[in-house]
Each structure stands twice: as C-alpha cells, then as structure tokens.
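J.: build me a structure from this.
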Amino acid sequence: MERKWTFLTSHLTSLNASTRPLNGQTAIVTGASRGIGAAIAVGLARAGAHVVVNYRQNAEMAESVAAICRRHDVRVLTVQADVSNAADVSRLVETTSAHFGAPSILVNNAGVAHTGLLLDMTEEEWDSIMTANLKAPFLCTKAVLPHMIARQYGRIINLSSIWGLAGGSCEVAYSASKGGVIALTKALAKEMGLSGITVNAVAPGAIQTDMLGHLSDEDLAMLAEETPVGRLGTAEDVANAVQFLALPSSSFVTGQVLSPNGGYIT
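T.: You can find the predicted model right below:
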C-alpha cells in the first residue's frame, strides 16, 4: 500500500509539473494591459505562475487582463508604474515582493514603436524611444536582480524585434533600441551565468497587434504573403516563446534570441 501511494504521489507531482510547470512562481510582465504583454501574462498564469500585470495608463484594460489570469487559479496583481522611471520601478518590485514574495520571472515587454525617416526625427523623439525600449529593461532588470541572485534562480526575458536583428527601413531608432536590447541580453547572460539566472530575448516578426495599426489591409495582406508560413503572427505565438524561456527546464538556454517570425528572416 505504501508503495502504491508513493507511486501516486510521484505521478501527481509529475502531472502537475507538466501541466503547470511554473506553479508557485511569481512573474512581473511590463506593459501587460494589452496585445503581446496581455497574452504573455495569461500564458504564464495558465502555466501556474502568480502574475503582476504592469500598466502605465489604462487601469481598466489591466484589470480585464488580470481577470482572465485569475481564471487559472493563480494570484494576480495589477500595478501602475512607468517602467522608464526608477522610482516607479522600485515601487513595482517592492509591491510585488510584499504581496507574492520575490519575483522569479521578469518579462520586459513594455515598449513603443516609431516609423519615419531618420532625417525627420527629432532628438526628443530619439531619446523617448531609447528611454522606453532600452532604459526601461535596464531599470527593471537591475531592480529584480538582487532578489534573483539571493535565491540563485531567475528568468529574465526581454522583448526585442526582428528589426533589432536585421534593421528596418524607416524604423532606425526602433531598430537601434531593439538591437540594444539584444546586446543587453547577451552581455547580462554572461554576467549571470553562475547565478542560476538565465537572460534571453524574444524577437517577434510581424504580429497582428495595435503596433501594426498604421498599416492598411493591403499592406497586412502583403506582409502575410511575404511570411513563409503564410500568415501574420499572433500575440499567443510570442507568449508561447516567452513561456518556454521561463520554464525551470530551460536552464541551459541563456543569452539567446528566440524569434517567432514565421520564417520572415532566418
């Protein structure tokens, strides 16, 4: 009988690990009130993580995302914070720790897009893009690292873009900021290698979110046609990549750029 119960306990533990592999962990997802960030938050909750849904302005949308996350029987918190502001970032991490304990997963998703010729760009626009897309991940990462180092465990996942890999015409500032995210990822992975902390980037291709809202239906159809798999990506495609990198079993994957782009670039 004792052997039978040992087997059942082992089986249930294994089953729980496979269906909810992030059970009991705490994840901060920045810019999670809509689009890719929202899908990432829901995906991590589905995998068992307690989730902090960060937002800058739209509390109502953030609460809607949180409500979906709670359906997966996890604890969820919405926290307003401008993640390009150091004081706000400190408050975000302190609030997370007070409610759920130290964060073990950080997803630096918040960012902005910009389209236009470099010659038409102002210095203020350049600085704004670099602050949102590169300074914010630096601030958030720096804030969570002491907690992760103390536990000798952590998963940091930075959202970049295929234009950070290949560069995009009329998206010079955006491409430069996302290329910086990749460089930050690769360098920090080397620093954290012996601390049980992995640092990776996800570089999505053309994903059907608000960021493509400036394109016409004809342009979107052309993008889909140019993508080898024959469609635009979804926010869930990106969330799946993030979840893989967040897994405890992904401990040998660090300093890498995972690019869900449907074969658009290889």
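J.: from now on I want contacts and neighbour counts done on CA atoms only, so please keep to that.
T.: Will do.
J.: which parts of the stretch 1-150 of the chain are helices?
T.: For the stretch 1-150 of the chain, the helices defined by DSSP state H, counting those that start in this stretch occupy 2-19, 35-46, 59-70, 86-100, 123-130, 136-151.
J.: could you measure from the nearest residue to Asn58 once chain neighbours are set aside over to Ser64?
T.: Counting by CA to CA, 6 or more residues apart in numbering, Asn58 lies nearest to Ser33, which is 7.1 Å off, once chain neighbours are set aside. For Ser33, the distance to Ser64 equals 8 Å [CA to CA, to the nearest Å].
J.: and if you look at Asp237?
T.: Applying CA to CA, the value for Asp237 to Ser64 is 21 Å.
J.: who's more crowded, these two?
T.: Asp237 (18 against 14; other CA atoms under 10 Å).
J.: before we move on, which element is that one in?
T.: In this assignment (DSSP states H and E), Asp237 forms part of helix 235-246.
J.: ok, now Ile156?
T.: Under the criterion DSSP H and E, the helix or strand holding Ile156 is strand 154-159.
J.: I have a second one here; can you model it like the first so I can compare?
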Amino acid sequence: MDLGFADATVVVVGGTRGIGYATALCLAREGCRVGVVGRDEDRLARTARTLAAAGSPDVLELAADTTSDVDVTEVFDQVRARWGSLNALINTVGPAGAGRLENLTDEAWSAAFDQGVIAAVRCARSALPLLRDAEWARIVHVTAMSVQHQSPGLISYTAAKSALLSLTKNLSRTLAADGILVNAVAPGPILTDWARPILTSAGIGMQDPVTAYQLLEKAHEMSVDLGRFGLPEEVATVIAFCASRVNSFMTGAHLNVDGGSDFL
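T.: Presented below is the predicted three-dimensional model:
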C-alpha cells in the first residue's frame, strides 16, 4: 500500500531509540523527509546516516531536550527554515517513571509529567503553525499498555501516559476543524532497551521475541496471546499508518499493538 508519504515532512520526537527509531526508519523507507529529535548528538548523527541510507531524501538532525521550551521552539524554527511546513508530528518519548507511590518524590512526579506529557504539549504547540500550513497533517502520540492495565510499579509513568491520551483526545476534537488528525498508539510488551541487560545476561538476542517472552513473562506479570514480545518495527508500521495521508477518517483513536492481552 502506498501511504502517500512522497515528499512528506515528518518530525519524530525520540527518534534515535526503540520505537521512535523504528518509526523514523520506517518513514525513511517510505521516502519521507524526516526530522529526528534527540538529546545525544552522536546518536543523532548515526541515526541520520542510517535514515539517509534507507531512502530519506532529507534528514534533519534536531538536538534538543524537550523539557526545555527554548529547545523545542528552536527545533520547529529549524523545521520551518528547512521545509516551510510539516505533515506529521510523532511523539514517542516516555518518562522514566518506575516506582511505587511510597517511593516517588514530588520531584519524580513532576519529572514524569514534564517528560511524558508537557514535553508533548510543547512540541504540539510549536509545531501547530507548521501543521496548519501543510496540505495535510497528522499528530501521533505513543502511550502505553499500562494506561489500560494498571501496574503498581509504574504509577507516575502511567499517570503521565494517561494525561497524554487525554491530550490526544482533546486535540483530535479541537484540531478537527483544521483537518489535522490526532491519534495515539498503545504498545504492549515490546523488546526495546529496557530488556537488553536481562536478555544479554541470559544469552538471548533482542530479535528472539519468543524466548525473551518465555524468560520474562512471569517476572513482569505479562500476558500476550501470541506468546511472544513485539518488535519495535511492528509498532512503527501502525504509527506510520496513523501519520499517513492514507489515514483520512480516523482521529481520536487509541490503537492497541499488543499481540493480544487482557486490556479492558
């Protein structure tokens, strides 16, 4: 299927790791001009080279900390200077919010919300004029399975992701008049960097989702009907569809990419 990304411009926030990196790579292969936002300039440079080799006609390295309004404003100033408008904004950044209620300080809660939802607000606010200037435009947020299946050890993370879902729903209504479609994708258990140390110590590869699931399912109280973890690229393809021109009548949706589970 042609997703209609020819000559499109897309910014992926958090595009140097995990699901964000897989999404940026998917879009590069679709022929998108891709802007990648990240804090590590060396990793940004490596990512940019990979995206260019994968087929992106123009890759924009956007070094920024999205908890800084100054940095975020500068990111979208660079996008305007380079491209003039923006077809899709994709936010894949999640907060580092592990911990139970009794172990989390006020500062930890503030950081979870700043990283997990206020950063997305900053990006959407700064990107909005560019999205309105485009012929077609989309926003996609990445939430989490814990929004629908609560985990006591992820209370602040889940609260921030829940707020991000609320933001998604609100923007889908408020931006409908502009023709800007806004959706969210909720990944289930996906093999990203969180699992790498455990799997490495057990001699299991990051591309072996069945064995990884067999090792970790009980310890992490996971239930996946397909009997394996997902891979980042399997989430990326769903994000790409949500961000595409082909998606023309879906907005305000929250899509599970979970291999089947006990989501409500």
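J.: mind checking the TM-score on these two?
T.: Here the TM-score for the pair of chains, by TM-score structural alignment, normalised by the length of structure 2, is 0.88; 248 aligned residues with a CA RMSD of 1.9 Å.
J.: picking that back up, which of the helices of the stretch 1-150 of structure 1 is buried the deepest?
T.: The highest average neighbour count among the helices of the stretch 1-150 of structure 1, using mean count of other CA atoms under 10 Å, belongs to helix 35-46 at a mean of 26.
J.: which helices and strands does it pack with?
T.: Helix 35-46 of structure 1 sits against strand 26-29, strand 50-55, helix 59-70, helix 235-246, with contacts defined as 3 or more CA pairs under 8 Å, 6 or more residues apart in numbering; DSSP states H and E.
J.: where does it end up in structure 2?
T.: Aligned by TM-score structural alignment, helix 35-46 of structure 1 corresponds to residues 18-29 of structure 2.
J.: quick one: distance of the matching stretch to the chain centre.
T.: Offset of stretch 18-29 of structure 2 from its chain centre (CA atoms, centre = their mean, to the nearest Å): 10 Å.
J.: which ones are touching the equivalent of Ala186 of structure 2 over in structure 1?
T.: Under the alignment by TM-score structural alignment, Ala186 of structure 2 pairs with Ala203 in structure 1. Residues in contact with Ala203 of structure 1 (CA atoms under 8 Å, 6 or more residues apart in numbering) are 159-162, 164-165, 257-261.
J.: Ala64 of structure 2 too?
T.: Shown in contact with Ala64 of structure 2 (CA under 8 Å, 6+ apart): 37-39, 71-72, 75.
J.: go through those and name the one nearest Ser166 of structure 2.
T.: The nearest member of those to Ser166 of structure 2, counting by CA to CA, is Val72 at 21.4 Å.
J.: Arg125 is in contact with the closest one, correct?
T.: No: using CA atoms under 8 Å, Val72 of structure 2 is not in contact with Arg125; the gap is 9.5 Å.
J.: before we move on, what SS does the aligned residue in structure 2 for Gly255 of structure 1 have?
T.: Alignment note: Gly255 of structure 1 maps to Gly252 in structure 2; criterion TM-score structural alignment. With DSSP: H, G, I helix; E, B strand; the rest coil as the basis, Gly252 of structure 2 sits in coil.
J.: what number of residues lie near Gly252 of structure 2?
T.: 20.
J.: can you verify my assumption that the residue nearest to Asn58 of structure 1 contacts Ile68?
T.: No: the criterion here is CA under 8 Å, and Ser33 of structure 1 misses it with Ile68 at 11.4 Å.
J.: list the buried ones in the helix holding Asp237 of structure 1?
T.: 235-243, 245-246 (16 or more other CA atoms under 10 Å).
J.: please apply the same query to stretch 149-164 of structure 1.
T.: The neighbour-count check on stretch 149-164 of structure 1 (16+ other CA under 10 Å) flags 149, 153-164 as buried.
J.: spatially, which two of those are the most separated?
T.: Ile149 and Trp163 (31.5 Å).
J.: tell me who's in contact with the aligned residue in structure 2 for Leu134 of structure 1.
T.: Matched by TM-score structural alignment, Leu134 of structure 1 corresponds to Val117 in structure 2. Going by CA under 8 Å, 6+ apart, Val117 of structure 2 touches 160-161, 163-164.
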